[in-house]
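Peer 1: sequence plus predicted model, see below.
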Amino acid sequence: MYVLGAGILAHGIAARGPDGVVFANLDLRVEPGSLTVVTGPSGSGRTSLLLTLCGRLRIITGELEVDGFPLPRKARKVRSLIRPARLRPGCELEERHLVREAMTERRLISGTNKASLELGLELVGLELDRSLMVCELPPEEKLLLAVALAAAPAPAGIVVDDVDAGLTQSGRARVWAALREVTRIGMTVIASSTDRPSGDVNVVRLPAGRYYDPTAEIGLPAKAAG
């Protein structure tokens, strides 16, 4: 399996969620086939940035292109190029499914085949008892299963939220090693984490900058940043 990864270029981008601006004044460059890690404390906009980069959250200022396709105008195309492995909340494996059910569901949704699913599992070094429920898997294997299923259809890139959440040090090392393996086939990987992993990775640190809210000039309460 070899993939032509997607490159991403952003200048001065900002996005707003239900509770206000979630990140602002952000520049970034992601090379095709690279591992990029979005770091920052809780509430700094890490998940929102991943949503933005895969075409699921609109920017309100700035310029953003994914594989040459401008957002938000080409959001549908970008969504087909960059697939979420895990985005919290809302895009996670169903805990009460059996592993084999999760695989079947992903095959039907993505249109991939059984052979590609097996390659995805092999890519991240995962051997599972498929009669187990997803909730019975160790946290790192649950996340690796999500990565394998997202990578199986060979998209140009995947996004992976909260890589370090709930994992032991050895579990984190295993997941980061697997994500590096995904990039070795050319796929772009963008992951979020409280802290960066060791080694040579492209790091985007949040919060990125201050955002001017015009409501402040007319005495209205400004929305707090997420």
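Peer 2: Received it, and whenever you're ready, just let me know what you need.

Peer 1: make it CA atoms for all contacts and neighbour counts henceforth
Peer 2: OK.

Peer 1: which ones are touching Thr112?
Peer 2: Residues near Thr112 by C-alpha atoms under 8 Å, 6 or more residues apart in numbering: Arg106, Ala152, Pro153.

Peer 1: what about the helices in this protein?
Peer 2: With helices called from DSSP state H, the chain shows them at 46-53, 75-81, 99-110, 114-123, 139-151, 169-184.

Peer 1: quick check: buried residues in the shortest one?
Peer 2: Taking 16 or more other C-alpha atoms under 10 Å as the neighbour-count basis, helix 75-81 is seen to contain the buried residues Ala75, Lys77, Val78, Arg79, Leu81.

Peer 1: can you pick the most crowded of the contacts of Thr112?
Peer 2: Most neighbours among these, by other C-alpha atoms under 10 Å: Ala152, with 23 neighbours.

Peer 1: how close does that residue sit to Lys114?
Peer 2: Distance, Ala152 to Lys114, using C-alpha to C-alpha, to the nearest Å: 9 Å.

Peer 1: with Leu9 instead?
Peer 2: Distance, Leu9 to Lys114, by C-alpha to C-alpha: 34 Å.

Peer 1: again with Leu144
Peer 2: Leu144 is 17 Å from Lys114, by C-alpha to C-alpha.

Peer 1: use this one as the comparison:
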Amino acid sequence: MDSPHGAAVTAGNLGLKGPRGWAFRGVDVEAGPGSLVAIEGPSGSGRTCLLLALTGRMRPTEGHAEVGGLRLPRKMAAVRRVCALGPVPGVSELDPAFTVAEHLRERALLQRRYGGSLRALLRPRAERTATAQERIDTALAAAGLDPATLPKAERTSVRDLERLEALRLSVALALIGGPRLLAVDDTDLKLSDSERAEAWELLRSVAAGGTTVLAVCSQAPEDALTLRTATAQGTDDDGSTKSTADDTENTAGTADGTTAGKGTADAFAETRRA
């Protein structure tokens, strides 16, 4: 692509401190547009906090970062407009009582109302409906989800979806707005080896299409630019318990397994979940 759609992501000495200590600290990363970036580590190592900070949802305490040329934390609102969240527990979860069709219609309506221009809102209703359906179809194709293959097609409730199907639906919903960066939490949670491979192939194809992908996981693929954390118990200055992320590094690989770049990040991660 002559003008990559995806947002470049850079960070230097980025850190976020909460009431119980550092969620993460000293994070350095440099990823170009259309990169597949994995935040790998155990649950409770600050992975989700870093994901939310880089998408403008949490304010960093120290350091700096840029997403698509927009500096954080100064331009948090602008960063939120170019980023979209896939599944993030407690933040952007699917409603289990909704059907696939209801989720898609709701997201398309919200995108038309809040993400479009005034000129688009003034177009004839038939034209607006056709545009919305085109967005939905494009997003579903990019996410590899064909509603016709579901038990009740588009009338299938989210509670009846398999884990991988729910992931594909969440990704499709995020892509309806045409974001420059897609963020996904718990990418490989409760997936079999074959399903995990499918999930990463999905995110790899989204990145290949030009959208930068930031994905939290317990085990990253070799071709991702990876932020890797390993936690160990420690004590904060005030005596509170914290986790220390030793041996944290960024490794950027290519599809053929060769190393494209390397950096380091020493992080301190608050244990938020067991």
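Peer 2: Perfect, I can see it now. As the structure is a computational prediction, the values presented were derived from the model and not from experiment.

Peer 1: hang on, the earlier thing: and the two most separated of the buried residues of helix 75-81 of the first structure?
Peer 2: The most widely separated members of those, counting by C-alpha to C-alpha, are Ala75 and Leu81 (9.8 Å).

Peer 1: between those two, which contacts overlap?
Peer 2: The contact lists of Ala75 of the first structure and Leu81 share Cys54, where a contact means C-alpha under 8 Å, 6+ apart.

Peer 1: nearest residue to Lys190 of the second structure in space, ignoring adjacent ones along the chain?
Peer 2: Closest residue in space to Lys190 of the second structure, ignoring its immediate chain neighbours: Arg163 at 7.5 Å, by C-alpha to C-alpha, 6 or more residues apart in numbering.

Peer 1: what is the neighbour count of the one you found?
Peer 2: Applying other C-alpha under 10 Å, we find 16 residues neighbouring Arg163 of the second structure.

Peer 1: now for it: what does it line up with in the first structure?
Peer 2: Using TM-score structural alignment, the partner of Arg163 of the second structure in the first structure is Pro139.

Peer 1: residues touching its match, list them.
Peer 2: Neighbouring residues of Pro139 of the first structure by C-alpha under 8 Å, 6+ apart: Gly166, Leu167, Gly171.

Peer 1: do you know how far the first one is from Glu141 of the first structure?
Peer 2: By that I understand Gly166 of the first structure. Taking C-alpha to C-alpha, one finds Gly166 of the first structure at 12 Å from Glu141 of the first structure.

Peer 1: of the two, which one has the most company?
Peer 2: Between Gly166 of the first structure and Glu141, counting by other C-alpha under 10 Å, Glu141 is the more crowded of the two (20 against 12).

Peer 1: what sits against that one?
Peer 2: By C-alpha under 8 Å, 6+ apart, the contact set of Glu141 of the first structure is Leu126.

Peer 1: then Leu123 of the first structure?
Peer 2: By C-alpha under 8 Å, 6+ apart, the contact list for Leu123 of the first structure reads Ala148, Ala178, Glu181, Val182.

Peer 1: what of Pro155 of the first structure?
Peer 2: Contacts for Pro155 of the first structure (C-alpha under 8 Å, 6+ apart) come out as Val3, Gly5, Ser80, Leu81, Ile82, Arg83, Met187.

Peer 1: how about Leu9 of the first structure?
Peer 2: Asp27, Leu28, Arg29, Val30, Leu64, Glu65, Val66 are the contacts of Leu9 of the first structure under C-alpha under 8 Å, 6+ apart.

Peer 1: same deal with Asp19 of the first structure?
Peer 2: Shown in contact with Asp19 of the first structure (C-alpha under 8 Å, 6+ apart): Lys223, Ala224, Ala225, Gly226.

Peer 1: PyMOL command to pick out the buried ones of these?
Peer 2: Entered in PyMOL, the line below selects the buried ones among the contacts of Asp19 of the first structure, by 16+ other C-alpha under 10 Å:
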select buried, resi 225+226
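
Peer 1: can you redo the contacts of Asp19 of the first structure as TSV with distance to Val201 of the first structure?
Peer 2: Converted to TSV, these look like this (distance: C-alpha to C-alpha, whole Å):
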residue	distance to Val201 of the first structure
Lys223	33
Ala224	31
Ala225	27
Gly226	26
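
Peer 1: which of the contacts of Asp19 of the first structure also appear as contacts in the second structure?
Peer 2: Mapping the contacts of Asp19 of the first structure onto the second structure (both residues aligned by TM-score structural alignment, their matches' C-alpha atoms under 8 Å) leaves Lys223, Ala224, Ala225 still in contact.

Peer 1: on that earlier part again, and the contacts of Leu123 of the first structure, which two are the farthest apart?
Peer 2: Pairwise over the contacts of Leu123 of the first structure, using C-alpha to C-alpha, the maximum falls at Ala148 and Glu181, 11.1 Å.

Peer 1: so which of those two has more stuff around it?
Peer 2: Remark: of Ala148 of the first structure and Glu181, Ala148 carries more neighbours, 26 against 16, as counted by other C-alpha under 10 Å.

Peer 1: so what corresponds to that one in the second structure?
Peer 2: Aligned partner of Ala148 of the first structure by TM-score structural alignment: Ala172.

Peer 1: for its match, which non-adjacent residue is closest in space?
Peer 2: Excluding the flanking residues, the one nearest Ala172 of the second structure by C-alpha to C-alpha, 6+ apart is Ala139, at 4.8 Å.

Peer 1: so who does the spatially most central residue of the first structure touch?
Peer 2: Against the mean C-alpha coordinate of the first structure, by C-alpha atoms, centre = their mean, the closest residue is Val159 at 1.9 Å. Residues counted as contacts of Val159 of the first structure (C-alpha under 8 Å, 6+ apart) are Leu50, Cys54, Ile82, Arg83, Pro84, Ala85, Arg86, Leu87, Val189, Ile190, Ala191.

Peer 1: ok, the second one - how many residues close by?
Peer 2: Read that as Cys54 of the first structure. By the other C-alpha under 10 Å criterion, the neighbourhood of Cys54 of the first structure contains 24 residues.

Peer 1: list the contacts for the nearest residue to Ser131 of the first structure once chain neighbours are set aside?
Peer 2: Residue nearest to Ser131 of the first structure in three dimensions, not counting chain neighbours: Leu98, with 5.9 Å by C-alpha to C-alpha, 6+ apart. Residues near Leu98 of the first structure by C-alpha under 8 Å, 6+ apart: Arg130, Ser131, Leu132, Met133, Val134.
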